[in-house]
Structures are given as C-alpha cells and as structure tokens.
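[1] Sequence and predicted model, in that order:
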Amino acid sequence: MTDQASGFNEKAARPDHQGHRNRLRERFRVSGADAFPDYELLELLLFAPLPRQDTKPIAKELLRRFKTLPGVFGAPRERLKEVTGVGDKVVDHLKAVEACLIRSAKAEIDTRQPLDSWSKVTSYLEIAMQHAEVEQFRVLFLDKRNGLIADEVQQTGTVDHTPVYPREVIRRALELSATALILVHNHPSGDPTPSRADIQMTRQIVDIAKPLGVEIHDHIIVGRGMTVSFRGMQLI
C-alpha cells in the first residue's frame, strides 16, 4: 500500500509535459509567432528532437548562452553540446533550421534576376556569415544585368585573418564570364570596421579587375548584427 501511494504521488508530481506542449501548440495556432517570446519559439522547436523532455529550461539556457535565436542556430556544434540536455539530435535539428534559413534568404537573390534589393543581399550575408567563428572570404559573381551567377566562399582563415589572392579572384570571375563582383568577408570579433589590410586588398582587386572589364560593386564586411559597405564609406 505504501509503495502504491508513493508511486502515485511521484506520478502526480511530474510536470504535465504533454499537456503543456498541447497548450503551447494551441496558443501558437491561435495567437501566432508574434505573441511568443524567443524562448517559447525555441521551446516549441525543440519538441521534435526531445519528445519526452521539458524543453523550456534547455531553450532558456541556449538563449542565455548564445544571446539571440540567430546566435543559437549559428553556434558551433560542440558549443551547443555544452548545454545540458543538448545532444546530437538537438544539434542536427538546430543546424537543419539554420540551413533552411540560409537557403530561404539566398533564394531571394539566387534567380539570375537583377539584384534590385540591397537589403535582401545583406540579410542573406548576415544569416550566412555573422556567427562564423573564423573569417571567410566570399565572392558574389554577377552578370551584366547584375544577376547572380555564383556565390562562392573562396577562402577560410583564422579568427582574424583570411588569405586572399586577388589574381585568383579575377581569374575565377573570367572563368564564369562575370562582369561585376561583390566581395564579402566577416569579422568574427563582431566589429565590421575595415582594417588597413582589408582596404589594401580591396584596392588590389579593383586595380586588377578594371582593365579586364570587371567592376567591383562593393566590399561588404559582416559583423554581429550589422554590415559595413566599402562603397558606402567611399573606400571604392
């Protein structure tokens, strides 16, 4: 009798995870995402990889550690797994969401139609690059109508340096019959201010490209939550 009572009390004391999940889903259907704080959206997202766990504390800890939803999705796998309750299934799920976000943003510019919205370009670049832990040098190759021919990460470096070879950039542009380029790289420090080396490298590429009929539209540096345009700063 004591064992039965003990078991009953233990069961009654457990959180009603299924009831909570059903209520959260129903509120999402009725009220929409705007009525949800970030931790509840993340909590809802974690229902799939964690079908039998309370996902609220995990969601809150992920946001505490990585600050924002993009920060969670963009965090490196091993750092995500430092959070209690986060294993390979959760990481795979978060990385799949990140991949969907990147592809959705890229689809807005990846149609060979003229790039007529600078905000779409910068939004895509921020999603793709702002949380990378090492520098990447990316080039958007454009045709004569400013349609996107190719989007390539040409070099990956360290936390504060990426080797860039200007002649290789232009050689690739000629291979693709590109007539204009947008140069892009990220600053993992979060500060997108151009360095002296950034400015010098950009000018080298401009000097090589111009006689060959290839225009450098811009060089964009991606920081945390903001970008800097060389064209906007009159550095090109």
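    Yep, that arrived.
[2] only C-alpha atoms for contact and neighbour calcs from this point on.
    Noted.
[3] Now the longest helix seen in the chain: buried residues?
    When every helix of the chain is counted residue by residue (DSSP state H), the longest turns out to be helix 88-107. Using 16 or more other Cα atoms under 10 Å as the test for burial, helix 88-107 gives 90-91, 93-95, 98-99, 101-102, 105-106.
[4] Show me what secondary structure element comes after it.
    The first helix or strand that comes after helix 88-107 along the chain, using DSSP states H and E, is helix 118-129.
[5] Now do the helices in this structure.
    2-13, 17-31, 38-45, 56-66, 69-74, 77-80, 88-107, 118-129, 166-175, 196-209.
[6] and the comparison structure, right after this:
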Amino acid sequence: MQEGEDERGFFAEVPPSPTKAGRLARQEKPHYYGHRERLRDRFRDNGAAALADYELLELILFRSIPRADTKGPAKALLKRFGSFAEVLGAPEHLLREVEGIGAAAATDIKLVAAAASRMVKGEIAARPLLSSWQQVLEYCRAAMAFETREQFRILFLDKKNVLIADEVQQSGTVDHTPVYPREVVRRALELSASALILLHNHPSGDPAPSRADIDMTRTIIETAKPLGIVVHDHIVIGRSGHASMKGLQLI
C-alpha cells in the first residue's frame, strides 16, 4: 500500500471482472431457457386445457430430454402419429424412430399411457359396469384403439356386473385374431363369472364388425347360455370410434 492510500480501499473486496467463459455462457444461453418454467406455470395455473397438444407433450418430454428443445420432437410426434392419443398408443419402437426421441423419452411416453389406462380402469373396477358405460368405452379405447395388432379382450363380471378380471385372451395379426369359444367359456367358469363383455380392436381404424366377428360372437353366446353366463355385448374398437354389436342389433 502506498503512502496516503486508504487501507479500507486496499482491503476492500474488488468485484472480479467477467471472464471470457462467463460472457460466452451468457451469450450462448439456450433459446428455450425460461420456456419450460413458463409452460409449467401455465399448466399449474390453468390446467391441461390451457395447453395445445404439442405443449402437453413437451411437458412430458422435459424430464427425459433435459438439455434440448422439446418443441420440435413434440410436434414431430404429432405429425407422425396424428393425435395426442395416438402418440401415447404408439408402440415404443415406432416412437424411437422419430427424430429427437430416444429410449428414455419413448419409455416415459409409454409410462404416461400406462398410468392413464390404469386410472380409467380404477374408475370402473369397483362399480357395476353397465351403469358406467361411457367410462367402460373410454377404458377400452385407451387400452386398445391404437394397438397395431388385433387383440381379443374379455371383461369378466360377477352377478352384480362388477368387474372380476380384464384379460387379453388372444393376440393376432393386423387383421385377424383366433378366438376359441370353448376357451372363453372355460375361463369364465374358472373365474366364477356370470357375465362377459367381449372386446376386440381393428388396427385398420374402422370399427365396423365383420361377418366373422358376428358369427364368432353368436357362437360364444350359444356356448355360454346353457351355463348361465350372459354376454352383454361385443364392442369393436377402432381409431375412429367404436361399434357395439348389441347397439347395432347384431346379437
């Protein structure tokens, strides 16, 4: 310290000058910085209704893609599969074909889909299904509408029409599933089921029952009836909607 210099000034903390690295870090701040928090705030304040489909997908992707812009992948998913529901229903290996979607992101999307299906199933599990028909249809659509192969599914009900079990009995090809009426009835007897709701999906998207679908359903009804087992309906699920054979007066 030179003579005449105030020692307080000598020992005072001098703010460090910005380093080159610090300046570069500020200059190269990602353009999506703050976007994620704003999107979360909108969701917290106003719910999912305030968000577009791609924005809701962005929120899902935030955790699995922590250091990149998620808007591009979210929009690419919708472009590839057509709708938010179809993104959730898409097979994991097809999700991974979309640019920006890796294994972690694809798994997170399928996890959300599984959680949604489980939630709807929980809503119908403890109540008579015939009194909550719309929820049954929502569950069936969530579970089957976007499968790429045909599935034959059965809801087994007790005497009060409360769900005992929900089982996929057969899986087939893109346009055919082998169904064996005796196996359907045998499983119903094992579970002490009094009634059934039959379900299968059409990956083509058109839920209209085929002649084979109708004939198979009538065979199951005829096989089950002498054993006191009622078939309430056979619902065909497609991407564009559903068809009830009972509603169409086909059974």
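    Perfect, I can see it now. Please read these numbers as outputs of a predicted model, since none were measured by experiment.
[7] Got a TM-score for the pair?
    Their TM-score after superposition, calculated using TM-score structural alignment, normalised by the length of structure 1, is reported as 0.93; 233 aligned residues with a Cα RMSD of 1.8 Å.
[8] now the helices of structure 1 in CSV, with distance to L183 of structure 1?
    Below are the helices of structure 1 laid out as CSV (distance: least, Cα to Cα, whole Å):
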stretch, distance to L183 of structure 1
helix 2-13, 58
helix 17-31, 40
helix 38-45, 33
helix 56-66, 28
helix 69-74, 22
helix 77-80, 28
helix 88-107, 16
helix 118-129, 11
helix 166-175, 9
helix 196-209, 8
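[9] Tell me the counterpart residues of the longest helix of structure 1 in structure 2, please.
    Aligning helix 88-107 of structure 1 against structure 2 (TM-score structural alignment) gives residues 103-122.
[10] what about the matching stretch, how far off from structure 1?
    Its matched residues in structure 1 lie on average 0.5 Å from stretch 103-122 of structure 2 after superposition (mean Cα distance after the TM-score superposition for structure 1).
[11] starting at the chain centroid, how far to that stretch?
    Mean-position distance between stretch 103-122 of structure 2 and its chain equals 5 Å (Cα atoms, centre = their mean, to the nearest Å).
[12] Strands along the stretch 151-251 of structure 2, start to end?
    151-157, 163-171, 195-201, 230-238, 241-244 (DSSP state E, counting those that start in this stretch).
[13] Same list, those strands, but as JSON lines with mean neighbour count and distance to V98 of structure 2 please.
    Output for those, formatted as JSON lines (neighbours: other Cα atoms under 10 Å; distance: least, Cα to Cα, whole Å):
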{"stretch": "strand 151-157", "mean neighbour count": "23", "distance to V98 of structure 2": "26"}
{"stretch": "strand 163-171", "mean neighbour count": "15", "distance to V98 of structure 2": "26"}
{"stretch": "strand 195-201", "mean neighbour count": "24", "distance to V98 of structure 2": "25"}
{"stretch": "strand 230-238", "mean neighbour count": "22", "distance to V98 of structure 2": "24"}
{"stretch": "strand 241-244", "mean neighbour count": "18", "distance to V98 of structure 2": "26"}
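[14] Output those in JSON lines, with distance to E58 of structure 2 appended to each entry.
    Formatted as JSON lines, the strands of the stretch 151-251 of structure 2 follow (distance: least, Cα to Cα, whole Å):
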{"stretch": "strand 151-157", "distance to E58 of structure 2": "31"}
{"stretch": "strand 163-171", "distance to E58 of structure 2": "32"}
{"stretch": "strand 195-201", "distance to E58 of structure 2": "29"}
{"stretch": "strand 230-238", "distance to E58 of structure 2": "27"}
{"stretch": "strand 241-244", "distance to E58 of structure 2": "27"}
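[15] Which one of these lies nearest to P73 of structure 2?
    Nearest to P73 of structure 2, of all the strands of the stretch 151-251 of structure 2, is strand 230-238, at 26.2 Å by Cα to Cα.
[16] quick check: angle from that closest one to helix 133-144?
    Angle, strand 230-238 of structure 2 to helix 133-144, by axes from the mean of the first three to the mean of the last three Cα atoms, to 10 degrees: 50 degrees.
[17] Can you provide the mean distance from strand 230-238 of structure 2 to its aligned counterpart in structure 1?
    Comparison of strand 230-238 of structure 2 with structure 1 after fitting gives an average deviation of 0.4 Å (mean Cα distance after the TM-score superposition for structure 1).
[18] what's that strand packed up against?
    On a contact count with 3 or more Cα pairs under 8 Å, 6 or more residues apart in numbering; DSSP states H and E, strand 230-238 of structure 2 meets helix 133-144, strand 195-201, helix 211-224, strand 241-244.
[19] what stretch of structure 1 does it fall on?
    Under TM-score structural alignment, strand 230-238 of structure 2 corresponds to residues 215-223 of structure 1.
[20] what number of residues lie near the residue nearest to A116 of structure 2 when sequence neighbours are not counted?
    Spatially, and ignoring its direct neighbours in sequence, A116 of structure 2 is nearest to A142 (7.7 Å; Cα to Cα, 6 or more residues apart in numbering). A142 of structure 2 is flanked by 23 other residues according to other Cα atoms under 10 Å.
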